[in-house]
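**Student:** fold the following.
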Amino acid sequence: MVVEPKDFARSVAAPARDTAAPRLSPQIGTTVPRGFRPDIEGLRAVAVLAVVLFHAGIPGFRGGFVGVDVFFVISGFLISGMLWREVGTSGKVSLRRFWGARARRLLPASALVGVVTIAASAFILSPLQVKTVAVDAITSALYVSNYWFIFSGVNYFGKDSLTTPTPFQHYWSLGVEEQFYLVWPVLIIATAWFIRRVRRRGGRDASTPAPGPYVTVLALVAVVSFALSLVLTYIMPPAAYLSLPTRAWQLATGGLVALTVVHWQRLGRVPATVIGWAGLGTLLLACVWVKGSSDYPGVLALLPTLGTALVIGAGCANAEGGCGRLLGLAPMRSIGRISYSWYLWHWPVLVLIPALLGHPVGLVMRLAAMAFSAVLAVLTWKFVENPLRFSARFRGSPRHSLVLGAAVTAAAVAAGAITLVGTPAPVGPGPAARPLVIGAEPTPPGLPLQEYDTAVREVFAQVNAQVTASVGMTAVPSNLSPPLTGTAAEVKSILANGCLRSLPFDGSQPECLSGNRSSETTIALIGDSHAAMWNPAFRRAVDDRNWRMLLMAKASCPIVDLPLTDHLNEMSEGLQRCAQWRAGIMARMRADPPQLVVVSAVRSYGAHGTAVWGKPGFDPFNPAWIDGLGDLVHELRSYGSKVLVLGPEPKLASVATNCLSAHLEDARACEVPWRATNNAGIEAESSMVRGNGGDYANTVDLFCSGDRCPPVVGNTMVFYDASHLTKEYSQALGPAVGALIDRSLAHD
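**Tutor:** As a prediction, this is how the structure comes out:
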């Protein structure tokens, strides 16, 4: 995590009792004390300890991730105060000097850790993971990894015991900070320019700035950013957690404290002491009470943010009293000094040691990893951070500092690129396996219903026999299809040329027809991404019958109309345009009813319409979902269509490609047990669907044998992530879904 140099803290700190009294700047009308703020350095120690203890899994620190929020507020306070003082004294901001100082201070240590981490990963991790980590390294070196992680769907709080998380995951916060350093001075300059222009037009003195307009700008940034954070916490949690626009309010909060420092300095000793302890208590409460499964950042982020602001604000009046006395202790300050390097080192060490040993590690080993990373931090601080930070050559030349930053960044990017290109693609060591092949012809119309039931049983038995033969597979087949590096093609396939709608603010649905468009028989497949993943299977079945097919799907939108009783969820639903999208689909079904409507969806929508994978205690077959599914089937049947609802598929414990790449010699590690709790939910769904005139297909036999669900069947990989079918496996199941179609159309 980024830590500001302590000389920045001098000019915003309250004076120590043994220092000269503060002087008054005639330009800005604000006290500019000379004392150093030991409490801020100690506050950094609290922040980094919270993060490290959380990542190390130390009991009692389940909310330690809020330490990053503390760093954001500290950075906002220090940087905003420094920029404001520069504007007040010179009327402008030197971007070269500012960016040069940031580059000299932060980039060398970050690049060093990045290069060492990618080198260690190349020796320790599997080839596919190394390639992924190499991309992470490149984006981290360029300080855009936070957006790369959002795009990649990284879950900061995800627990995956089968694969190693990226050792660059913590660089997301450095990305937020560096983007802040690019944007913030430009914002200050723009504000100063606007103020001067307005004052000159009004005939007023433009040479003496006042903090009021800057406070207004920061307050506006804070309000807008906080509102965006609230909304995205429920719509796109990764974006809410990892992006600058949703974290800017915390940086702006620190800035507001800096620009109102004169008011904080007027606090008496007793009020300052009370406020400081209250702030520290609030911060510590967040460290032990907030949990990763909460909706975060959201409203809960107010705890560490306001707590930190209160500690800093109180310290402006009494830095050495109250909680400042605790924070200013020598051990706390020592930890604070190495906090940046410790933050950089701790996560790669914690991630790579278990990967090196080949098994998860216990508490003692995690404590040892923390200590080892602290030693690396001390060495980095002593031999990299400080020498470059205080070098006369670089300190006196913004140009040299910028060149230094560019050079170390280029070295880190090059290390990632060389690793990406030089790492061979992972190939299974096992013998070539037979592909998944199903032999079944369409069942002619007009037969007794039991004939169609028999056809379904027989084709499902064919698939299940091959699934059973693949349970316990050790070495991954050398002819694995798709290859482990083929994820991009799989994602492209499921998007189906835009037929799977995936963007918020868009409730439209194109007319995605395929097959024989002149056919009088239409099969409609509707739902979310778990409907789109079945598209290759139904396309094959429809083509075999010379019919036409209609695909209508939108990612993360429930096809079932679930009740919305929470205002934030109503906002989320509105921004996603889910209701508008569902209404359009139903209007299309009503205007031109297909012969058969197939419904497929993930079972991860809560009672209020939000996706809640990973929420402990959530029942994916809750009553709201069951009732809504029955209503959907009833409505579709009223239009004259027959309805087939596909049951749920298993969900792997990790991304299939990552897990298989890490266990090329033993694919059994990537098998997943079929959860027996699903059976009761499937029975409830089936009863509700059939009670409303629809047909229901329990698909578990297509994926599992008994309670084991293999990641590879024959030579075909089943899922390309944790829950979406590969195009190849879906297409292979065409005869099976074809039998289901025939039975549903024959069903009265």
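**Student:** going forward, measure contacts and count neighbours with C-alpha atoms only.
**Tutor:** Fine.
**Student:** who touches the residue nearest the centre of the chain in this structure?
**Tutor:** Closest residue to the average C-alpha location of the chain: residue 238 at 3.0 Å, with C-alpha atoms, centre = their mean. Residue 238 is in contact with 149, 150, 153, 154, 155, 156, counting by C-alpha atoms under 8 Å, 6 or more residues apart in numbering.
**Student:** list the buried residues for stretch 94-108?
**Tutor:** Neighbour counts over stretch 94-108 (16 or more other C-alpha atoms under 10 Å) mark 97, 98, 99, 100, 101, 102, 103, 104, 105, 106, 107, 108 as buried.
**Student:** related to what we said a few turns ago, measure the residue nearest to the centre of the chain to residue 149 for me?
**Tutor:** 8 Å (C-alpha to C-alpha, to the nearest Å).
**Student:** quick check, residue 293 in contact with residue 159.
**Tutor:** No. Taking contacts as C-alpha atoms under 8 Å, residue 293 lies outside contact range of residue 159: 11.0 Å.
**Student:** one more to line up against the first:
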Amino acid sequence: MSTVRTGAPRPADGPSSASAAGVPGAVDPATARRVARYSGFRPEVQGLRFVAVLLVVLYHVFLGRVSGGVDVFLLISAFFLTLSFVRKLESGRPLAIGRYWLHVFKRLLPLAALTVLGTLVLVAAVYPDADVARWRAEGLASVFYVENWALALNAVDYYAADHSTASPFQHFWSLSVQGQVFLVWPLVFAAAWLLGRWRGWRPVPVLAVLFGAIFAVSLAWSVHSTAAQQAFAYFDTRARLWEFALGSLLALALPYLRPSPRVRVVLGWAGLVSMVSVGVLVDVQGAFPGWIALWPLASAAAIIVAGRSGSRLGLDRILASKPLVRLGDASYALYLVHWPLLITYLVLRDRPMAGPRSGAALILLSLVLAVLATALVERPFQRWAWPERTKRRLAVSVAVSLALVAVPVLAWQHIEERRTAQILAAADRNNPGAAALEPGFEFRGDPEAPTLPLPEDLPKQPASLGTPCPEDVGLPEDYRRFCHESVPQEEARQTVLVVGNSHLQHWLPALRPLAEERGWRVLTYIQPGCFYASAEDQPGSASCRAWFEGAEDMLGAVDPGLVLVQSTFTDTEQEFTRPGLEDRVRELTGAGVPVVGIRDTPRFPEAPAQCAVRDGADDPGCTFGHPMVGTPDPAAPLAEELPLYSAMDLTDLICPAGQCPPVIGNVYVYWDDDHLSRVYSETTAPIFGRRLLEALATDGVTL
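**Tutor:** Next up is the predicted model:
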């Protein structure tokens, strides 16, 4: 989601508003003419700002998707920024880059900080506890203009798909990209100035070459990255630079583009129809920011080139009208407030989308708040003269805006960390987890103690794989990314290799204490979502195919004394085996390698812990069943046949008495819909260790 800022009534140096210098006292007529080419307020572009943001809002609220309007905003921002700096270059005025940076963020940050603070209040008041810590961190990332990278890194996280609630700060991704570009773009103008001083070149041709190179390189990267990892590319600044470069190139070329009035009318309306249709005809979220983003950008460029047509039929008569220009001034605020209002409403009503009436009400409320925020916050700060007198004052105003968010967020985080430390210190007594299933167990802790992991820590529960593949493992480079050392040992008595996916990974905390006690070195060869069975059994992803291809190399490089595999596989409706796994087990045991197959854990239609946080652990709707519960382990017959293969069934630790409760021993069993929480896995360690040793002893294996 996303977008940009807008602001004042005139196009400007900054992202949010509009305004800039007029033609300074020119030394000669030629200079005056060059400067004049890039001067002048363009009200129709300010109106276009509002149309772009309105498209974003309408698509977010009613269609649950993105429109391409944000890309238009990025282009407009670079367009105005370039006009401002070219005027400086052509007139010979100092670029004053340091002051520019401070000036821009002095104008942008007050309203952004206010939005972040208001959203954090809503987060604390009405959002699920499990999400609070993450949204708190994203609020901080947003005000420091790095939210796009926070989202990019999360989007490629295998476990990120388990988050069901959209971030109320997600729309800050484009503001973050813009903030980063506002830091970088002046350096491009400085390079043009230096080249002009060195070689005597005019700045506009130099800038055209520089921005053309940025456009070409970034677009090529964007196309490649979108095809390879679209979820990451969507938020990647590098994949968006070409959109800004196109806006800059448009600003440089515009004085030389002089279509006739009739052509201007056609360009304007054709551009508008094309821009509005993008979100309907294209899956923008899934296709952007690759080459397809040229569609909305070319549409917006056509409207800008059309400019003032002088015709009563021209689109500019609408875009340049006072109401749209005024709304264009408020478009930065509109973009800021609409998204947290929408997401908060969806959280409160537990809905995936707003309905027609509620959606219309949200848009109206957003417009009212945007106009008020512009009049009462953004405009006064833009007109505030005191900070503009020195760079020191500008820096102070920027620092205060950042501190308004950073100080309360960091204080909030510190308080939560202290509270968590106190709870964890008493965990052995208050949160026994799987120990509560042991015969004769008697709970002696505080019955009011919080359940662990704390709701805000639930998203952080994937078991650690340990450190990257150690140097002594002679694995080809293509496969080393799948290898980790989970339990290191300087003088290992034996090496245990864990081969599989995340459903073996979540047992690593249970295995670790036994491995440390016995002097076992534990190496893992794990890729989430893949199956140690056969090449035909792998999902379609290239990573699974590469992972499986390297499994034999890993076995050869490690020469393990024990291999742990996942013996069965589940979905929400059934448990099944994969013939390819049996072949792998026969190969390993035939080579004299002991193998233990761990039965899969049930998968549920929703996350039991999140259900328990929302409705209470005692709510019957949060206790699930599964067809595998109470049935014999399908791997048992093969274990009886093969001397070096043993089967471990731990289902009773997850679903005692035939049902699968969300909480056992005051610990959440799962953190999502199919993975054990790290805390619960750790509490199973004594039972897991006994059963593993018993399974090995059955086959006469001693490690």
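**Student:** what's the TM-score here?
**Tutor:** For this chain pair, the superposition-based TM-score is 0.75 by TM-score structural alignment, normalised by the length of the second structure; 664 aligned residues with a C-alpha RMSD of 5.4 Å.
**Student:** hmm, back to that, in helices only, show me the contacts of residue 238 of the first structure.
**Tutor:** Among the contacts of residue 238 of the first structure, the members found in helices (DSSP state H) are 149, 150.
**Student:** got a PyMOL select line for the buried ones in the contacts of residue 238 of the first structure?
**Tutor:** Burial among the contacts of residue 238 of the first structure is assessed by 16+ other C-alpha under 10 Å; the matching PyMOL selection reads:
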select buried, resi 149+150+154+155+156
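**Student:** redo the contacts of residue 238 of the first structure as CSV? Include distance to residue 274 of the first structure.
**Tutor:** CSV is the format used below for those (distance: C-alpha to C-alpha, whole Å):
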residue, distance to residue 274 of the first structure
149, 40
150, 40
153, 42
154, 40
155, 38
156, 35
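**Student:** quick one: which of the contacts of residue 238 of the first structure is nearest residue 742 of the first structure?
**Tutor:** Comparing these against residue 742 of the first structure with C-alpha to C-alpha places residue 153 closest, at 37.5 Å.
**Student:** out of everything not next to it in sequence, what's closest to the closest one?
**Tutor:** Spatial nearest neighbour of residue 153 of the first structure, excluding adjacent residues (C-alpha to C-alpha, 6 or more residues apart in numbering): residue 238 at 7.2 Å.
**Student:** what of residue 607 of the second structure?
**Tutor:** Per C-alpha to C-alpha, 6+ apart, closest to residue 607 of the second structure is residue 673, 3.9 Å.
**Student:** what secondary structure does that neighbour sit in?
**Tutor:** Per DSSP: H, G, I helix; E, B strand; the rest coil, the local secondary structure of residue 673 of the second structure is coil.
**Student:** would you enumerate the residues in contact with the equivalent of residue 535 of the first structure over in the second structure?
**Tutor:** Here residue 535 of the first structure is matched to residue 508 in the second structure, going by TM-score structural alignment. For residue 508 of the second structure, the contacting residues are 463, 464, 465, 486, 681, by C-alpha under 8 Å, 6+ apart.
**Student:** map residue 64 of the first structure onto the second structure.
**Tutor:** Mapped onto the second structure by TM-score structural alignment, residue 64 of the first structure lines up with residue 66.
**Student:** how many residues are close by that match?
**Tutor:** The local packing of residue 66 of the second structure (other C-alpha atoms under 10 Å) involves 25 other residues.
**Student:** is it correct that it falls within a helix?
**Tutor:** No. Under three-state DSSP, residue 66 of the second structure sits outside any helix and is assigned coil.
**Student:** okay, buried residues for stretch 623-642 of the first structure please.
**Tutor:** By neighbour count on 16+ other C-alpha under 10 Å, the buried set for stretch 623-642 of the first structure is 624-637, 641-642.
**Student:** chain center to the longest helix along the second structure: distance?
**Tutor:** Counting residues, the longest helix found in the second structure (DSSP H) is helix 391-425. When distances are taken as C-alpha atoms, centre = their mean, to the nearest Å, helix 391-425 of the second structure is centred 22 Å away from the chain's centroid.
**Student:** leaving out sequence neighbours, find the closest residue to residue 179 of the second structure.
**Tutor:** Nearest one to residue 179 of the second structure, counting by C-alpha to C-alpha, 6+ apart, is residue 145 at 6.0 Å.
**Student:** right, and that neighbour touches residue 176 too?
**Tutor:** Yes. Contact criterion C-alpha under 8 Å: residue 145 of the second structure and residue 176 qualify, at 4.0 Å.
**Student:** between these two, which one's more packed in?
**Tutor:** More neighbours surround residue 176 than the other of residue 145 of the second structure and residue 176, with 25 against 20 (other C-alpha under 10 Å).
**Student:** OK, contacts around that one?
**Tutor:** By C-alpha under 8 Å, 6+ apart, the contact set of residue 176 of the second structure is 142, 144, 145, 146, 147, 148.
**Student:** from the residues you listed, list the buried ones, please.
**Tutor:** Buried among the contacts of residue 176 of the second structure (16+ other C-alpha under 10 Å): 142, 144, 145, 146, 147, 148.
**Student:** wouldn't the last one be in contact with residue 232 here?
**Tutor:** No. Counting by C-alpha under 8 Å, residue 148 of the second structure does not reach residue 232; the two are 9.4 Å apart.
**Student:** understood, closing this out.
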